[in-house]
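**Student:** this is the structure alone, sequence omitted:
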């Protein structure tokens, strides 16, 4: 045999060996995939059996867990959801109508799956072992979610009768943020939610929904958005050493509405830093003072955004702008909240500021808005902080105060001051 014949034979042998090896690898790969699918199918079946063995369907919730078999990790995803009479599937069974059964879907994936492989899926429905909805009473379903849409576990849900009805012990939400109140007597109730260091959209640590009607044989569903509070530390008047009103509120404006919180202080306090718990992941515009629209106590002047751009005496002023923030979950932030300041010299018994009419085009407040500052000693000067707007300074008997001065763009005519948030355009 010549050298060329030997080389050709070796080349042919190499090709045949490669094809055989490739076939073996492919067979082994197919066998492994088939084996993994078989294990996954067994795990899915076992998960359904676990679900069917649950004696309390309210304790059967969605769950994710991992199982290792012969060195391979399998991810088991169980989705459990109530189905109502209307065939709706919604969180906490709140799709409408009475609860009928629970639908359970199981999906199993494993490490090393090829992109062409599909996960193993299995599903079942589980009927309650006893009737859930008593025809002589009603059911209340409550869903509590956070700002990201996830259920809030271990929140306390309370049901308080306001008309007829009967007392009920509070219940806790499950891992999916669901609370189920069964066999509720006919009547009208207020439903509230509470959890330490949590807050609702209205900055209420215990948000409520009133006038929830419960009828015999029917289901009432409601939901709350409730999250772990973020913290705002507000430095009023930018942290200046000033005296605040004893009855100064702070206002938070967001896409969810307007919330005003009282900020109490003593008559001689110069501590202007305040800490407020707010709902996270919400854009807030913050300013000092009351704020009302169509409430019988119209008051827009404290909001810097209510002051439009203007030119006065040939000087251009930019529109006002209140601080805006967006806090992350569990976050904290220090924010300077500007206010107007006024110097008052001389003895005043019970200094007060009452909202007064402003210049044409300026935002105003109803005259029912009054801020109290306590006494000012003789021969002394006190710097007070006020929300933006026009204010008349008097003593507790309504006598005009003298010795009033302001600075910057603010104006004072006798005892009437206008505190303007706008700045000169450079």
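**Tutor:** Okay, I see it. Note that the coordinates shown come from a computational prediction; the quantities given were computed from them, not determined experimentally.

**Student:** please make it C-alpha for all contacts and neighbour counts, starting now.
**Tutor:** OK.

**Student:** so what does the one helix or strand residue 335 maps to touch, helix or strand wise?
**Tutor:** Assessed by DSSP states H and E, residue 335 sits inside strand 332-337. With contacts defined as 3 or more Cα pairs under 8 Å, 6 or more residues apart in numbering; DSSP states H and E, the packing partners of strand 332-337 are strand 230-236, strand 283-288.

**Student:** let's see that with 7 Å instead.
**Tutor:** Applying 3 or more Cα pairs under 7 Å, 6 or more residues apart in numbering; DSSP states H and E, we find strand 332-337 packed against strand 230-236.

**Student:** how close does the closest residue to residue 123 other than its chain neighbours get to residue 78?
**Tutor:** Of all residues not flanking residue 123 in the chain, residue 105 sits nearest, at 4.3 Å (Cα to Cα, 6 or more residues apart in numbering). To residue 78, residue 105 is 6 Å away according to Cα to Cα, to the nearest Å.

**Student:** again, but for residue 359
**Tutor:** Taken as Cα to Cα, the span from residue 359 to residue 78 is 65 Å.

**Student:** helices of the protein, start to end?
**Tutor:** Shown for the chain, the helices assigned by DSSP state H span residues 3-52.

**Student:** hmm, back to that, the more surrounded of residue 359 and residue 78?
**Tutor:** residue 78 (24 against 11; other Cα atoms under 10 Å).

**Student:** can you get me a residue count around the residue lying closest to that one once chain neighbours are set aside?
**Tutor:** Spatial nearest neighbour of residue 78, chain neighbours left out: residue 106 (4.6 Å); criterion: Cα to Cα, 6+ apart. The number of residues packed near residue 106 is 22, by other Cα under 10 Å.

**Student:** just residue 215 next, same as before
**Tutor:** 18.

**Student:** show me what contacts it?
**Tutor:** Contacts for residue 215 (Cα atoms under 7 Å, 6 or more residues apart in numbering) come out as 137-138, 186-187.

**Student:** kindly recompute the last result at 8 Å.
**Tutor:** 137-138, 185-187 (Cα atoms under 8 Å, 6 or more residues apart in numbering).

**Student:** okay, pairing it with this:
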């Protein structure tokens, strides 16, 4: 019996199979191998798909260049923009074709639209097809070619006008209409309006008779870097056999809502009838706007503007004529710890109109002066011999501001920062001794600064100098 039991036990042990641990290990090994195999198969499929997509993209780019080579006129070949890029779908894969062009002139120089004083030779074209891979990664291929005109661009006796328009970002401004008119007596002839600018900001007028022309560019809501709604060059000279190049910087205007710092504890100060408002940008310099506009349309410089009351002219603009006093940031001489703070730059995004609630406040100095009933006007004249802490206004001629509609008694007026002679006058703008009197000389004790003060040369205080001028000082203690 014991022998039978022992034999049965040995058979049961032999038939027991794998343990649970061995089964789990085997399953894990199988899973790792399966994952690796699946990844390899998937990766091979994606690589195959990308290779097929790349070949398709190359074929699309090649077809585009073949089509362009069949065109007799290279001027019909234009750089694309977002709305003119061509979509394709091949085998459930979406593609987009874009194109950039550059002219190469007779001197071998290349530029988007051509070069002044030379002759266009041939056009360099790059066709780019882009798509997204199965992994979502953006991919693209590009092909280049050169295309020369089949005949002379200009007849022997004519020239061409090449127009380039750049936006505030420095890239081509597409879709801008351009007009070209012959100047009276300039020897030119009528010119057919060229096509609107392409994706590189280029357009062309060909076979133009020699003479002088005015070239203009404009579009609704547009503005150029000199703050003109119509970009214009009135002295474009065309010679036989060569090209005249014209470049504009033009974009959609930014509209500022403007308010003037005329409030004081007792009310609102009166503004000059002929104030100049300055928008200053480090690249474009000073732009002047007459009067006190509540909205200003300006070129959208990317680093924005400082807004000031008065005609601010920076020394960086060249020459010796400057008027720095309107900019508080130029009052760099500290007195009693006070120093001028430059106006904060305000953003100027292209095509944006600030809502009425977002106003740019133009800081100003405020002073109260006595008014005689027989002298109903005030004339303020800038003083170039300003005190040392005032950066001064050394313009070729003094700045003159006038005030009207003043009642007898006290009048509170707002002026740009700086040093001023104040005259009470019988006639608007007059400073003649026969019908005016210097207020500082005749009534200096009655001139006050309504926001407080009393310390000479300190922040925001009125300063009486040499008995004939007042200084409106913007300096503050940081």
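**Tutor:** Received the coordinates, thanks. Since the structure is predicted, the reported quantities are computational estimates derived from the model, not experimental observations.

**Student:** TM between them?
**Tutor:** Superposed pair, TM-score by TM-score structural alignment, normalised by the length of structure 1: 0.82. Supporting alignment: 411 aligned residues with a Cα RMSD of 3.7 Å.

**Student:** aligned counterpart of the residue nearest to residue 123 of structure 1 in structure 2, please.
**Tutor:** In structure 2, the residue matched to residue 105 of structure 1 (TM-score structural alignment) is residue 126.

**Student:** from the contacts of residue 215 of structure 1, which land in strands?
**Tutor:** Taking DSSP state E, the ones among these that sit in strands are 138, 187.

**Student:** mind checking how far the residue nearest to residue 395 of structure 2 when sequence neighbours are not counted is from residue 150 of structure 2?
**Tutor:** Spatial nearest neighbour of residue 395 of structure 2, chain neighbours left out: residue 321 (4.7 Å); criterion: Cα to Cα, 6+ apart. For residue 321 of structure 2, the distance to residue 150 of structure 2 equals 55 Å [Cα to Cα].

**Student:** quick one, which of the two is more surrounded?
**Tutor:** Neighbour totals were compared for residue 321 of structure 2 and residue 150, and residue 321 leads with 15 against 10 (other Cα under 10 Å).

**Student:** would you quantify the distance from the more buried one to residue 166 of structure 2?
**Tutor:** For residue 321 of structure 2, the distance to residue 166 of structure 2 - Cα to Cα - is 31 Å.

**Student:** equivalent analysis for residue 268 of structure 2, please.
**Tutor:** When residue 268 of structure 2 is compared with residue 166 of structure 2 (using Cα to Cα), they lie 43 Å apart.

**Student:** which one of the two has more residues nearby?
**Tutor:** Using other Cα under 10 Å as the criterion, residue 268 of structure 2 and residue 166 rank with residue 166 on top: 19 against 14.

**Student:** mind listing what the counterpart of residue 246 of structure 1 in structure 2 touches?
**Tutor:** Using TM-score structural alignment, the partner of residue 246 of structure 1 in structure 2 is residue 273. By Cα under 8 Å, 6+ apart, the contact set of residue 273 of structure 2 is 291, 401-404.

**Student:** rewinding a little: count of residues packed around the residue nearest to residue 123 of structure 1?
**Tutor:** Other residues close to residue 105 of structure 1 by other Cα under 10 Å number 19.

**Student:** can I assume it is in contact with residue 82?
**Tutor:** No - with contact defined as Cα atoms under 8 Å, residue 105 of structure 1 does not reach residue 82; the gap is 11.7 Å.

**Student:** what's the neighbour count on the aligned residue in structure 1 for residue 420 of structure 2?
**Tutor:** The alignment partner of residue 420 of structure 2 in structure 1, by TM-score structural alignment, is residue 391. A count of nearby residues for residue 391 of structure 1, using other Cα under 10 Å, gives 27.

**Student:** separation between the counterpart of residue 136 of structure 1 in structure 2 and residue 210 of structure 2?
**Tutor:** In structure 2, the residue matched to residue 136 of structure 1 (TM-score structural alignment) is residue 157. For residue 157 of structure 2, the distance to residue 210 of structure 2 equals 8 Å [Cα to Cα].

**Student:** for residue 59 of structure 2, same thing?
**Tutor:** 44 Å.

**Student:** which of these two has more neighbours?
**Tutor:** residue 210 (21 against 14).

**Student:** contact partners for that one?
**Tutor:** Taking Cα under 8 Å, 6+ apart, one finds 157-159, 187-188, 237-240 in contact with residue 210 of structure 2.

**Student:** could you rerun that using 6 Å?
**Tutor:** Taking Cα atoms under 6 Å, 6 or more residues apart in numbering, we find residue 210 of structure 2 in contact with 188, 238-240.

**Student:** how about residue 252 of structure 1?
**Tutor:** 258-259, 284-286.

**Student:** the strands in the stretch 251-400 of structure 2, which residues?
**Tutor:** 254-260, 263-264, 267-268, 276-281, 285-290, 295-298, 306-309, 359-362, 365-371, 377-382, 400-403 (DSSP state E, counting those that start in this stretch).

**Student:** any chance of JSON lines for the ones you listed, columns distance to residue 137 of structure 2?
**Tutor:** JSON lines is the format used below for these (distance: least, Cα to Cα, whole Å):
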{"stretch": "strand 254-260", "distance to residue 137 of structure 2": "36"}
{"stretch": "strand 263-264", "distance to residue 137 of structure 2": "58"}
{"stretch": "strand 267-268", "distance to residue 137 of structure 2": "61"}
{"stretch": "strand 276-281", "distance to residue 137 of structure 2": "40"}
{"stretch": "strand 285-290", "distance to residue 137 of structure 2": "44"}
{"stretch": "strand 295-298", "distance to residue 137 of structure 2": "40"}
{"stretch": "strand 306-309", "distance to residue 137 of structure 2": "43"}
{"stretch": "strand 359-362", "distance to residue 137 of structure 2": "44"}
{"stretch": "strand 365-371", "distance to residue 137 of structure 2": "59"}
{"stretch": "strand 377-382", "distance to residue 137 of structure 2": "64"}
{"stretch": "strand 400-403", "distance to residue 137 of structure 2": "63"}
